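Sequence and predicted structure, then a few things I'm wondering about:
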Amino acid sequence: MKKLVFKLTSLLLFCFCTVSYGQDFQGKAYYQTKTTMDLDQFGGREMSPEQKKRIEERMKSFLEKEYILTFNKTESIYKEDEKLEAPGSGGGFGGFSSSLTGGPKYKNVKDKELIQDQEFFGKQFLIKDELKGLEWKMGTETKQIGQYTCFKATATKTVDEFDWRSMRPRRGRDRDNDEKKEGEEAKDSTKVDKDDPMSQIEVPKTIEVTAWYTPQIPINQGPDDYWGLPGLILEVSADRTTILCTKIVMNPEEKEEIEKPEKGEEVTQAEYNEIITKKMEEMREMYGGRRGGRGGGRRN
């Protein structure tokens, strides 16, 4: 009975709001994102409280950001709301973070098109791919976000192998190798190279996602990669990252044209990941060669 009431309520809300919005409308949703990171997992136990505090302050601009989602009925563009930072506040993470977080992200839910503006080590890429959806499970729980009534939905999401937001130190490797059958060698992919920081990090294959959407804004859009619900997604919790909408402006006086990113070398997500992998291998070889050269100098 509760599920029937929920479906009827959400359907009525959706129909009412659909009538309320014309074909030519636009909105802007402002989001705050925050990713938590436990420094103790990355060698922080050996740091003093003062050292930890300094690093946390330097990483704040990297882990906490603000974005604007500009949308109409079929398209959206998700951009970081860039602000001038105080000198030194970004530390050494500014340029590096741009290679991880990316530029504007365009989604077209009608044509299932995803375009990501991405810079990597000074080179511009244009990642073009099919817009893939999640298999959302609709819940009956509701909550209020600002003036909007939101409904809960959950899904299991496959994580990109280079998604820094879900990276964590590898665990239990010695135990896993001990449990292997006698005579069976451990795969190279499970070995940890102390000189290669990336071999000490892993990314889970999947994570659980919880989203809150509002049928009061009946568009199939949301922040970042998220979409596919019968209403604008106002909040997302995914692993260690939370995305929360703080303000919505409907039909602003000055409308912004939603343009597809066009600059950069066109690649798919799989091709871009391959480029990252090759670059990391090059850096590892360069780093190893320098260490070997210094060592040889000492022996002579």
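On my side now, so go ahead. Numbers count the residues shown, from 1 in each chain.

okay, CA-based contacts and neighbour counts for the rest of this
Will do.

pretty sure Lys65 contacts Lys34?
Yes: assessed by CA atoms under 8 Å, Lys65 is found in contact with Lys34 at 6.7 Å.

Name the helix or strand for Lys107, please.
strand 105-108 (DSSP states H and E).

contacting residues around that strand?
Outside strand 105-108, the residues within contact range by CA atoms under 8 Å, 6 or more residues apart in numbering are 74-79, 113-117, 131, 224, 259-261.

go on, stretch 115-135?
96, 98-100, 102-109, 112-114, 155-157, 226-228, 260-269, 272.

Could I have the ChimeraX command that selects the buried members from those?
In ChimeraX, a selection of the buried entries from those looks like this (16 or more other CA atoms under 10 Å):
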select :98,99,100,102,103,104,105,106,107,108,109,114,155,157,226,227,228,260,261,266,267,268,269,272
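
Counting only helices, which of the contacts of stretch 115-135 make the cut?
Among these, DSSP state H puts Phe96, Ser98, Ser99, Leu100, Gln269, Tyr272 in helices.

Not counting residues beside it along the chain, what's closest to the first one?
Nearest in space to Phe96, with sequence neighbours left out and distances taken as CA to CA, 6 or more residues apart in numbering, is Phe121 at 8.0 Å.

Next one: the one you found relative to Met283, how far apart?
Taking CA to CA, to the nearest Å as the measure, Phe121 falls 12 Å from Met283.

what does Thr18 give?
Taking CA to CA, one finds Thr18 at 53 Å from Met283.

this is the other structure I want to compare:
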Amino acid sequence: MVLGLALGLSVQAQEFQGIAVYQSKTSSAEMKERFANDKNMTPDRQKQIEERMKSMFEKTFILNFDKTASIYKEEEKLDAPGQGGDGRMKMMSSMMGAGGTMYKNVKDKNYTVDKEFMGKDFLVKDSLVKLNWKMEGESRVIGGYNCFKATAVIAMNETDLGNFRPRSDEEKRKEDAAEKEKKTSLLDQIKAPTERVVTAWYSPEIPVNQGPDKYWGLPGLILEINDGKTVILCSKVVLNPKEKASIKAATNGKLINQKDYDATVVKKIKEYRDNNPRPAGGPGGGGGRR
């Protein structure tokens, strides 16, 4: 009888699953200001750009998780008519990894994510980055769950969209003058990488060390992440849903590690920028060679 009960509890633990729905919002104030200051842009075109930017920077993601692994994927939805976007918008959307599925295995400490970048499919597989979380001792309630605050310092790199910003005309003149005799940077339109502080709120009431996107490693499900540019907030949690998800890594795409994938992205951005220079008319112009 005792053995049967133990086996039953073991099976239940193995079958445990949960679903968390997250709303992700990334600040786009700088881009909105640049488009708003473009005198050549019509009101209709500006409205179209703003709608496209909203779809890029405000998204819903679903996290399916069990005791050891999870899959994190953007909620599928159709684009509204007329939201095709221009080349720069499509480029940025591609860099945000739309449509990809991130698989994290916290037991084996690895991850797999399928990405489509500029028409090519990649399968990025690598080890999870260990985050040195600092417990801050603060608490709050999110969605009825008691949560605690933790922070970590994370290095940004060239492919982090949250670090992207076109140079102002004044910045461009000064930097171009200073580097006239030097080799042009691969990403001279992008701010230099910096470190940032990430704030997480996790709940020990959901005892899995999972979280949205690349975040993990806390003694409870991460319900909110704020990196200063993007806020990812959990809006719904369902434990032990009736329908179980298949929590497995994707298998399609060119196998590559994170370092090599980042190098590929940097190279392609340079090629794209060189072949599609920003026109004199500003952000709303056509671009490209004629």
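Looks like it arrived, so ask away. Here the structure is a predicted model, which means the values were calculated and not measured.

Next, the TM-score between them, please.
Scored against TM-score structural alignment, normalised by the length of the second structure, the superposed chains reach a TM-score of 0.79; 263 aligned residues with a CA RMSD of 3.1 Å.

Could you point out which of the contacts of strand 105-108 of the first structure is nearest to Gln41 of the first structure?
Lowest distance from Gln41 of the first structure to the contacts of strand 105-108 of the first structure (CA to CA) belongs to Asp224, with 26.7 Å.

Report the contact partners of the aligned residue in the second structure for that closest one.
Matched to the second structure by TM-score structural alignment, Asp224 of the first structure sits across from Asp213. Shown in contact with Asp213 of the second structure (CA under 8 Å, 6+ apart): Tyr72, Met102.

what secondary structure does Asp213 of the second structure sit in?
When classified by DSSP: H, G, I helix; E, B strand; the rest coil, Asp213 of the second structure comes out as coil.

Within the helices and strands, which one has Arg34 of the second structure?
helix 29-36.

For that helix, name the packing helices and strands.
Packing partners of helix 29-36 of the second structure (3 or more CA pairs under 8 Å, 6 or more residues apart in numbering; DSSP states H and E): helix 43-57.

Quick one: name whatever helix or strand follows the helix it packs on.
In N-to-C order, the element after helix 43-57 of the second structure by DSSP H and E is strand 58-65.

counterpart of that following strand in the first structure, which residues?
Going by TM-score structural alignment: strand 58-65 of the second structure matches residues 64-71.

which outside residues touch that stretch?
Contacts for stretch 64-71 of the first structure (CA under 8 Å, 6+ apart): 26-35, 76-82, 221-223, 256, 258.

From Ile275 of the first structure, how far off is Met286 of the first structure?
Taken as CA to CA, the span from Met286 of the first structure to Ile275 of the first structure is 17 Å.

Tell me which stretches of the stretch 201-300 of the first structure form strands.
With DSSP state E, counting those that start in this stretch, the ranges of strands along the stretch 201-300 of the first structure come out as 201-202, 206-214, 232-238, 241-250, 265-267.

and the angle for the second one with strand 232-238?
With axes from the mean of the first three to the mean of the last three CA atoms, to 10 degrees applied, the angle from strand 206-214 of the first structure to strand 232-238 works out at 150 degrees.

Output the contacting helices and strands for strand 206-214 of the first structure.
So strand 206-214 of the first structure, by 3+ CA pairs under 8 Å, 6+ apart, packs with strand 148-158, strand 232-238.

Thr142 of the first structure: which of these is closest?
strand 148-158 (4.6 Å).

whereabouts in the second structure does the helix or strand following that closest one align?
Following strand 148-158 of the first structure in sequence order, the next helix or strand is strand 168-169 (DSSP H and E). Aligned by TM-score structural alignment, strand 168-169 of the first structure corresponds to residues 165-166 of the second structure.

How far away from the center of its chain is the matching stretch?
Relative to its parent chain, stretch 165-166 of the second structure has a centroid offset of 18 Å by CA atoms, centre = their mean, to the nearest Å.

Which residues outside that stretch are in contact with it?
So stretch 165-166 of the second structure is contacted by Glu30, Met31, Gln189, Ile190, Lys191 (CA under 8 Å, 6+ apart).

Report how many residues lie close to the counterpart of Gln189 of the second structure in the first structure.
The equivalent of Gln189 of the second structure in the first structure is Gln200 (alignment by TM-score structural alignment). For Gln200 of the first structure, the neighbour count with other CA atoms under 10 Å is 17.

ok so, going back, closest to Gly90 of the first structure out of the strands of the stretch 201-300 of the first structure?
Of all those, strand 241-250 comes closest under CA to CA, at 19.6 Å.

which residues are contacting the closest one?
Under CA under 8 Å, 6+ apart, the answer for strand 241-250 of the first structure is 25-36, 146, 165, 223, 234-237.

I figured Asp262 of the second structure hits Thr159, correct?
Yes: at 6.3 Å, Asp262 of the second structure counts as touching Thr159 under the criterion of CA under 8 Å.

The two: which is more packed in?
Thr159 (20 against 17).

now the more buried one: how far from Lys259 of the second structure?
In terms of CA to CA, Thr159 of the second structure sits 11 Å off from Lys259 of the second structure.

thinking again about what came up before, hey, which of the helices and strands packed on strand 206-214 of the first structure is tucked in deepest?
strand 232-238 (a mean of 23; mean count of other CA atoms under 10 Å).
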